[in-house]
Every structure is written in C-alpha cells, then in structure tokens.
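> no FASTA, just this:
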C-alpha cells in the first residue's frame, strides 16, 4: 500500500458563513503499484460508531485490499474522531459552560459529516466527479443521509450492517434491540451455562460494596451489565466468557475481583476515550424531537433486564443511559452537557424520504439477520423504500462481518453494484 495524509479545514457549522473552522483528517490509500494511476476511481469510507475513527491499516489484506483492486480509498476520520479535531473530555473542557459544550457538539452528527465529505470531494475530485461510498454500521446511516441531500456526490454505495430505519423514532428502534439482546443472552447462557452462577456472584459482590476501576471509575452492577455490548459481534460470547471465568482471585481479606479482570472491564468500554459514542449516541436517530434517554425509558418495558438479587442477569447491549455519566469517571464533567443534548428537541433532518424514494444511485448492502444493533426489520423496510437497492440478508456473520470476512463481503457487494440494471 501507498498512503498519503490529508488535512482539511471545514466550517463547524455549515449554516453560518462566519462559522469557526475545525480540521478533518483523511488517509488516502492506494495499491503501491498503481499509486500514479490517476484514472482510478475513488471510494470513501465511513466508520461505525458514532465517535470512532477510520481504520488504521496494518497490512495489505481484508476488505481494504479488496477495495484497492479497483479503487483509490479515502479513510475518513469523521469530525470529532481520530485526528479530526477530536473530541475528548480534555478538549471539551475548553468551553466554560455545559451549554457551550452542547452547542459545539450539536454539529457532529451525520448531516455535518456528509457536508465534510462533500467539501473533501470538491477538493480531491472536483465538483463534477462523484465517488463511491462505503459505510460500516453508523457509516451506513451517514450514507443514507448523503443519498438524501447530496446524491450527486455518489456514483454508488456499499453498506455493511448499517441500513438504518429511516421512518421510526428512537423508541421503536430500542424496542426491537432490547428483544434481540434478550435472544443473545439466551444463546450465551446456553453456550456457557456455568457462567450464570458466576455472573450472579459478581453482581452480588458489586451490589454489596463500592468497586473502583483502575482509572478511578465505578464498577457498578449496571456497568457490569452493560458489557453485553460485545454479544452482537463474532467472538463476543467468548470475549465475555473468558472475562467472567477469571474474575476472582484470593487476596489478603479473601476472594476479590482480580486486577486484570478490572483492567479488561475498562478496556471493553470505550466511553471515556470516545465520548461522542455516549453523549451523541441517541441523537443519530433524532429528527425534530428530543431523544430524552430513549433507551433508558424503553428499558422499563423489559423487566427481564432488572437487576434482582439471586436472579439471572441479562446483559444489555448498545443502550446508553444517564448513569454512565456517573460511573465513567472522565465523563462526569460532561453530565450537564449530555443532559442538554438529550433534551434538545430541534435536531434537523437526517433523511429525505421523498428524495430516497426516487433514488437513482445504485446501492448494495449486507444486513445481518441476527444483528443486535441494527434490527433487520427496520433495515428491510428501508431497503424496500429506496429504488436500486440490493439487500443481501445473511446470518453467516454478526454485525462485525466486515472485519471478519471483509474481502468476501466487499467482493460480493461490488459485483452487485457493478451488475447491469434491468
């Protein structure tokens, strides 16, 4: 591979001509033997999240190698991530009030990410030359926003595990995902039945005392329960099982939670290091209404997730709650900011249903039948709403299929994208 780094200055707020600027980073990647080939078409990658940077290539393999057979690839660090004016508790401390922090963060959703991509396209390709978009998970949400408001910038779209529901409120999404997380719990405990009692013991221990993690955060029963976020990926069952089996060690006062267990618990949650994923997560669904901690409200409809002494613990999934702003020590200064954003009721549009209904850009997507994060029911409804949309539905992979078997997935989707239209 040959790589080149790009830095772009873009407006924080595209709606105002006098807006301050932020920096957006993207890494251009091309086959080393073809780096001088100016005829190669471009493909731009949108990462999942929200709040995570694009891949850092380590070797010539996987889905990136498949793309480089035919394209010049741009790995985009979405605003606020990676090297793009990244958002951390430290950087947000520059603003004096929670209101100022919230106003700044309100410009970091998919609509602004897409405007950044268009600005970059003008610079690298020119206004008249479109490129292909590829999006994983939340990256697919971004591409549906792109198709809604700037379809002229796209010659084709590939989506892996990210066909968003475009007609539903956040609550409807969570009613489906809570049910799917329950199904994952059933499968997990069938596979590792010995973990049911182990988990009960850990929860009882956490409920009886304050347990502090190495960084200073609190390991509450709710934080332990939220480790189920990993259950929706290939290898997630094993990751959680191997963590649980090493939980205990004998200390000077008897059995206690082991230090390496506590370290790994912290490593499994990236909320401190990627605060956008927590603070702006529910805003990715909101159009003209406040999310108001939708996942926490819908949780009350699912008593199976209650934490009760002696009862089986059902792990939760991709559900964000206000309690996280207490348990995660570096998020505590952002508690008021997060509350302001949760109650913000004037979010702009993310999708144009009329434009999508007359779409002319070819789309090829894979949706995972057992996806714990992006419900297949909503993905299917979206695919049926948009013309020229090929949807491959499979239970061969989980949500992280692109990372597990990306070459096969991208190759198949590219073939469908390039197939003649009937």
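Perfect, I can see it now. Bear in mind the structure is a predicted one, so any value in this text is a computation, not a measurement. Numbering: from 1, shown residues only.
> switch to C-alpha atoms for all contacts and neighbour counts from now on
Fine.
> For the stretch 51-200 of the chain, which segments are assigned as helices?
Ranges of helices within the stretch 51-200 of the chain are 62-68, 89-92, 98-105, 110-124, 138-149, 170-191, 195-208, based on DSSP state H, counting those that start in this stretch.
> Structure two is appended below for comparative analysis:
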C-alpha cells in the first residue's frame, strides 16, 4: 500500500503489486502494477463492495480523479469502493515505451506478447486476492476495458460478482480484416456527421491536405507533418466533446494565408503524437486479433476504400486506425518500427472462450452506442446474444464517451442489472 490523500469528493489510496510478466511462468521476471483505490470520504471505513474500472485503450492509464471527465465516478462512489487500475505498461504501472523496451526488436516484440487483455485480467485477479481475498468484485469496462471484461468472463468468471460494459462488446469471431472493413464504414459515417455540422470545414481540410503535399510543415518534435498523418486527427470523431474541438482546431489552421499556424501545429501534435501512449500504437491491432495475426490490417484494408486517400474529394479523416507510416514519422515510434512489424506478424492466441461465455452466471449489463465509431453495433449485439442473461441498452443518445460525459449511463446500467429498468 502506498500514499493516501483526501480531496473534495474522493479519498484515495495507492496500491502497488508485483506480478509476473508472463503469468504462465510465475517465477520468471516481474513487473509492477499500480491501482488507485477511491472511496467517498465519509465511507472510508464502510464494508463496501469493490468495483474495478478497466479503462479504454489499449495503452491508456486509468483516469485521475478530478483531472479528467469521469461523470460515472461520482455515481459509482454511492455504492462502491472503486479501484482505478493502470493496466500493465501504462501510467504508474511499469511503463512500456522506447525507453524501457529491450533494444533488440525481436526481444521487444516477445515482451509485448504479454500486454493484451488476458494478461490484464490475470493481473486483476492477483490484485483482487491481494486486496479482498476470495470475495468476488464488480467490474466496469469502458471501450477496450469492455473487451477486457469479456476476456474476464472467459477466463476467470469466478472473480466477478457482476459486470458492466460501455461501448465495449467485442466481436468473438471477426478477423482483423473484417473488423477494419466495418470500421472504415463507421468512420465514413462519422465524417458525414461531422461535415454536415461544419460544412465549411470540408474546404479547410482539403486545403490543408493539399498544402502538406507541397509544403514542409514541421510539428514540435521536428518531423514533417504529412497529409496522411493529418488525416489521423479524426481519431476523436467518436467522442462528443472532441467532435467540436476538431472544428475549433481547424478554425485556426492558417496564418498569413499560406502557412500553418503554430497554434494549429501544436494542436495537431497533441492528437497525433504517441508520446503518452506508445503501447496503444504497438498493440492496438492485437486487440482484435482473436486467434490470428493482424499483419497491419488497417493499412491493408484502407486500400479497399479509395475515398480515404489523402487527396480524395470530398476529404475524409481517419479514425482509430494505426498505420505503419506512423512508425516512420512519430519520433517516439520510429525506434520501434521493426518491433511493430514483428508484433503485426505474430499469431495471437484467442482471447475469448465461447463455451465458457455461454455458461456464465455472472450478471452483465451493457450499453451499446448506436452510432459508435469505434465498436461495431452489429458485432456487439452478436456477442450479447452469446452471453446468457446479459441486459443490453442500445442508445443513440450518447457517443462513445457517454460513460464519462453523463452519470446517467452508469445509473441506467446499475438499474438494468437489478431489474429496475
């Protein structure tokens, strides 16, 4: 146990635990995982049920109370003692980046094989036993955290008393190519919604892409900004707040008529740089590689969609797509290019056990967002049909970030779980 502190609304306690890098070899090398316990200040001594929160990603640290939008947390603290886990390789857990990975690309790629949802779940099980012994706990999985939750239900359902999932029911059967083929159709629809709201931005975006083909514009890290990398600022189009923030960024793109402004370039860098989350870029495609290799699926499948060419008219942004070119342009990823190729070629084991899911008795409630840019609605519903007793709430009221934007989302799921909605 580490430091404790109290701030308005939250009483927090740090927890660290050494866990095996490879859970199949518990006596081998260890890494450290970190989790922050959060409880309402007046309930620190109460015997509350625990709720493990699994963050979206992969490669994102858990939210820091008070510093990030997390409307769900206040609602959760009415009933639970919450544990915010920095999934292995992120935040205050043993970090994974170009500075800490083995220098040899093959060794680095082998190291990265232990950072998917199955390892995260096994870390969580060790944490559970460390904190509360044999008692099961609740889990709330957002986005990739929902993928982890379905993995949890597949390999360690005895650790769970209930499960909540928001925007994170994965496909149990889709290949990476099928996943990204569906993803590009959703990204195109998100572009349509965006340019319908901000029609003037179509000309601005086309102008920027054309300008980047002929001009040497540099990001704060010193690398040239290409038109293809500029397209990737659309990654936030599935989030309600960032949908509008993109427009405000484009408003200040040009200065003096023929140069991109420092304001714009710094804003773009904040979106496209993987300095804070290199693990996201390295293993993103592995999260949809359920018993197969990805082989850079997003880059291969985009060739089937010429409307996403950087100079296509109308212009379209990309979404949650990791391309090999990022490892040639982003300074924090450049040293990891050969490693990334090896990861992309790796044949990953399956993450989900359909037979075990079909026999689960864990109560599950899930929010499925109708126009989710990141997770396919039809694939999610097919997975829901494979989990007996799951209660699903399909809604077009919220974007992918509904959980953090409105406490009513978690409130609705809790009501569903208890048969009150």
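Now that the structure is in, tell me what you want to look at. The shown structure was predicted, so the numbers you read here are calculated from the model rather than taken from an experiment.
> quick one: TM-score?
Taking TM-score structural alignment, normalised by the length of the second structure as the basis, the two superposed chains have a TM-score of 0.95; 411 aligned residues with a Cα RMSD of 1.5 Å.
> most tightly surrounded among the helices of the stretch 51-200 of the first structure?
helix 138-149 (a mean of 26; mean count of other Cα atoms under 10 Å).
> Output the contacting helices and strands for that helix.
strand 42-46, helix 110-124, strand 131-136, strand 154-160, helix 353-357 (3 or more Cα pairs under 8 Å, 6 or more residues apart in numbering; DSSP states H and E).
> Save those as TSV, and put in distance to residue 144 of the first structure too.
Formatted as TSV, those follow (distance: least, Cα to Cα, whole Å):
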stretch	distance to residue 144 of the first structure
strand 42-46	11
helix 110-124	9
strand 131-136	10
strand 154-160	9
helix 353-357	8
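> Buried residues of stretch 241-249 of the first structure, list them for me.
The neighbour-count check on stretch 241-249 of the first structure (16 or more other Cα atoms under 10 Å) flags 241, 244, 247-248 as buried.
> Give me the subset of the residues you listed lying in strands.
Secondary structure from DSSP state E places residue 248 of those in strands.
> Need the distance between the two termini of stretch 44-61 of the first structure.
18 Å (Cα to Cα, to the nearest Å).
> Could you give me the buried positions within that stretch?
Within stretch 44-61 of the first structure, judged by 16+ other Cα under 10 Å, the buried ones are 44-54.
> Same list (those residues) but as CSV, adding distance to residue 347 of the first structure.
Compiled in CSV, these are given as follows (distance: Cα to Cα, whole Å):
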residue, distance to residue 347 of the first structure
44, 26
45, 25
46, 22
47, 22
48, 21
49, 19
50, 16
51, 18
52, 21
53, 24
54, 25
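> ok, so of these, who is nearest residue 225 of the first structure?
Distance to residue 225 of the first structure across those (Cα to Cα) is lowest for residue 49, with 20.3 Å.
> Please name the nearest non-neighbouring residue to the closest one.
The shortest distance from residue 49 of the first structure to any non-neighbouring residue, by Cα to Cα, 6 or more residues apart in numbering, is to residue 138 (5.4 Å).
> coming back round to it: right, and the helices and strands packed on helix 138-149 of the first structure - which one's nearest residue 270 of the first structure?
Among those, if distance is taken as Cα to Cα, the winner is strand 131-136, at 17.9 Å.
> Run the angle between that closest one and helix 138-149 for me.
Relative orientation of strand 131-136 of the first structure and helix 138-149, computed by axes from the mean of the first three to the mean of the last three Cα atoms, to 10 degrees: 140 degrees.
> Mean deviation, strand 131-136 of the first structure versus the second structure?
Superposed on the second structure, strand 131-136 of the first structure shows a mean distance of 0.4 Å to its aligned residues (mean Cα distance after the TM-score superposition for the first structure).
> In the second structure, point out the residues matching that strand.
Mapping strand 131-136 of the first structure onto the second structure (TM-score structural alignment) gives residues 137-142.
> hmm, who's touching the matching stretch?
49-56, 128, 146-149, 159-168, 403 (Cα atoms under 8 Å, 6 or more residues apart in numbering).
> Residue 282 of the first structure versus the residue nearest the centre of the first structure, what's the distance?
The centroid of the first structure falls nearest to residue 49 when counting by Cα atoms, centre = their mean (1.9 Å). Distance, residue 49 of the first structure to residue 282 of the first structure, by Cα to Cα: 11 Å.
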